[in-house]
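Student: coordinates only, sequence not included:
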């Protein structure tokens, strides 16, 4: 009888556990992560048509960076403003879940900075992953909606707070308070990045001085005397320290002695401070975006964060091919690094698409229209990466532009254009083709539409179209060869 009761009790306990929402499941003690071997940076690139999306870069040494995914965006926001900036990479304490939290903002759509700051989105965009490779669809969290007169929600960050067993999400909102309208840092707490507490004021500077772009780094062994350090853009780049995420903070100073400020102090005017610890040693880099001069990120480093006088500028770094704007850096274990590089690290060869009937002509984009031309200049207008199809399975391909990463050949009303991937199923289908034996010459190739399988890519009067093929001329015009 006692064994029956024991089994019933165990069964009831299991049912109760499974019935709890994921956020309420008992948290396993965070196991020590494997040694870190590399670094992953999430960032955006600027106000170009597809620049305000999620890009990734990788580094082995923390100073030399290589663009992943052939320099194209990895994640696209299809919500809110349909653009994201200032992404923050977050890892759970157990290392079994990851989030990206980003500003919902797309200046490239024509939004002015005044509108964005005063009448912009009060939501943040969030993605979730179990492996840093497969990411959920994005969702919005309206963190600033409860702040009276909130004009925006910018530059979010998140940090796990062991004192409370949840995450502190903090960001800048422009709003009126005590008769002064300016940016202040607010925070909410969350366990799942879906539900959150009422926003609370986190950091406010005196008078009319605003503050934005705050990022906190945790120093587990309290090098310099504190467990947490934060850098903020508030006219200067101010460095503060604390032993509690939500406790009181001590101001250590700023970087004016290095000729660096956020505008108030002149010199090299920067924003977007981004922390990273070097793997295997007590040394940290604080990356600063030299936005005023357009020179991109600059690292300053320290082996003791307890005094701003310990920072020094570095020249031995390389940011890779793209300009990297305000983001965050995650130290990677060997398993994480292998997964990330396996998905986005390979460099896809560059091809040209040669016409069979006019073999001196190649497919090229010109003002985002698509045609075949000889002697293409600049040469990159006729260069594409043949990547796995955005839709479909094996045998399907898509054509990504080399000089416009994230832009693909797609048909629109059966005409061809070069367009930015908007992440929609319609775009994916319109930009996907099955590579088959050439209709005009089996040693070449033809490209059959994924969503209109009775139609093929062909040129007509040198312009690319998607047509049904019914005669010998059509078969020849729908035949191409991929060349280097």
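Tutor: Sure thing, it's come through. None of the values given here were measured: they were computed from a predicted structure.
Student: switch to C-alpha atoms for all contacts and neighbour counts from now on
Tutor: Noted.
Student: mind naming the longest helix for the chain?
Tutor: helix 2-19 (DSSP state H).
Student: and for the helix or strand following it, what are the contacting residues?
Tutor: Heading C-terminal from helix 2-19, the first helix or strand you meet, by DSSP states H and E, is strand 36-44. Strand 36-44 is touched from outside by 51-62, 84-89, 279-280, 324-334, 337, with contacts defined as Cα atoms under 8 Å, 6 or more residues apart in numbering.
Student: now do 7 Å
Tutor: Strand 36-44 has contacts (Cα atoms under 7 Å, 6 or more residues apart in numbering) with 51-62, 85-87, 89, 279, 324-334, 337.
Student: repeat for stretch 239-248
Tutor: Stretch 239-248 has contacts (Cα under 7 Å, 6+ apart) with 161, 226-232, 249-254.
Student: try this one next to it:
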């Protein structure tokens, strides 16, 4: 049955090639399942609403770095060099992140551990790293959420193991040498899961307000003229009366489609906007592989999907 299904997909790709529509990108969702112990999972979509798992929802890359050997929160971007660059959370309590690159999303480079918080004695974690490329400076910015013991005590809470995050970053041109770690965003509250995209001449940061008392647990937006900031005050929540995390975006024409994990409800949600101000809930229109957890959306070419479908 699986072989018949994939054959049909391949025939559709050939059909679109014949029609001259093969330049239209396909959406790819990089994600993890369970605790991230088995590694990278991929799903694809033609319309960014209905998603199908690839490789029978088995792993494309198993994690090997850090003592915990996890691959949570994978973020993949296509670099200016044509390679796919990926970072991920290696552990709940480590001071670094994982990194690997690939030409085709199938064969990956040797996995590296990047110790981005190693110089911070009080750093407790390094969660949900992402990468955004700045075409103006030719730099990649890697950013993530960390709690550093003793910092930002004004927003500290005893609940949820006392975690009190801010967003930190490094920059790199080659993923071999990195700048010193710096603070990227201090919104005046516990913040995690930043995801930054470019919108014409500005950068848009989707983020999770992690405040526990009184509970926020929602997605907000901040803006900056430069990738490294400074970023604006966070907006009002763009998600509803539920706990949400792990935002990732897909651009469909002029519309912004933001996916997020309704993690208390054990399902995904999505909202749509043309202006980043007025949002419509489209959660009832999406379909995702069972068990999909926090990840990121990117676009690939039909020819690249063709290779993935053969795995």
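Tutor: Structure received. These numbers were taken from a predicted model, which means no experiment stands behind them.
Student: what does the superposition give as a TM-score?
Tutor: Laid over one another, the chains give 0.82 as their TM-score (TM-score structural alignment, normalised by the length of structure 2), with 272 aligned residues with a Cα RMSD of 1.9 Å.
Student: still on that earlier bit, from the contacts of stretch 239-248 of structure 1, which is closest to residue 216 of structure 1?
Tutor: residue 230 (4.2 Å; Cα to Cα).
Student: check contacts around whatever residue of structure 2 lines up with the closest one.
Tutor: In structure 2, the residue matched to residue 230 of structure 1 (TM-score structural alignment) is residue 205. By Cα under 7 Å, 6+ apart, the contact set of residue 205 of structure 2 is 194-197, 221-223.
Student: and the gap between residue 205 of structure 2 and residue 293 of structure 2?
Tutor: With distances taken as Cα to Cα, to the nearest Å, residue 205 of structure 2 is found 20 Å from residue 293 of structure 2.
Student: check residue 61 of structure 2 too.
Tutor: Residue 61 of structure 2 is 16 Å from residue 293 of structure 2, by Cα to Cα.
Student: one more: residue 181 of structure 2?
Tutor: Counting by Cα to Cα, the gap from residue 181 of structure 2 to residue 293 of structure 2 is 27 Å.
Student: likewise residue 103 of structure 2?
Tutor: Distance, residue 103 of structure 2 to residue 293 of structure 2, using Cα to Cα: 24 Å.
Student: and the two? Which one has more around it.
Tutor: Using other Cα atoms under 10 Å as the criterion, residue 103 of structure 2 and residue 293 rank with residue 293 on top: 26 against 15.
Student: ok, for the residue nearest to the spatial centre of structure 1, nearest residue in space, not its chain neighbours?
Tutor: Centrality entry for structure 1: nearest residue to the mean C-alpha point is residue 54, 2.3 Å, by Cα atoms, centre = their mean. Using Cα to Cα, 6 or more residues apart in numbering and skipping residues adjacent in sequence, the residue nearest residue 54 of structure 1 is residue 75, 5.1 Å away.
Student: now swap in residue 98 of structure 1 and tell me
Tutor: residue 91 (4.6 Å).
Student: residues in contact with that neighbour?
Tutor: 97-99.
Student: just the residues you listed now: which is nearest residue 408 of structure 1?
Tutor: residue 99 (27.4 Å).
Student: am I right that residue 148 of structure 1 is in a strand?
Tutor: No: Residue 148 of structure 1: not assigned to a strand; according to DSSP: H, G, I helix; E, B strand; the rest coil it is coil.
Student: from residue 81 of structure 1, how far out is the residue lying closest to it once chain neighbours are set aside?
Tutor: Excluding the flanking residues, the one nearest residue 148 of structure 1 by Cα to Cα, 6+ apart is residue 175, at 7.2 Å. Remark: distance between residue 175 of structure 1 and residue 81 of structure 1 (Cα to Cα) = 20 Å.
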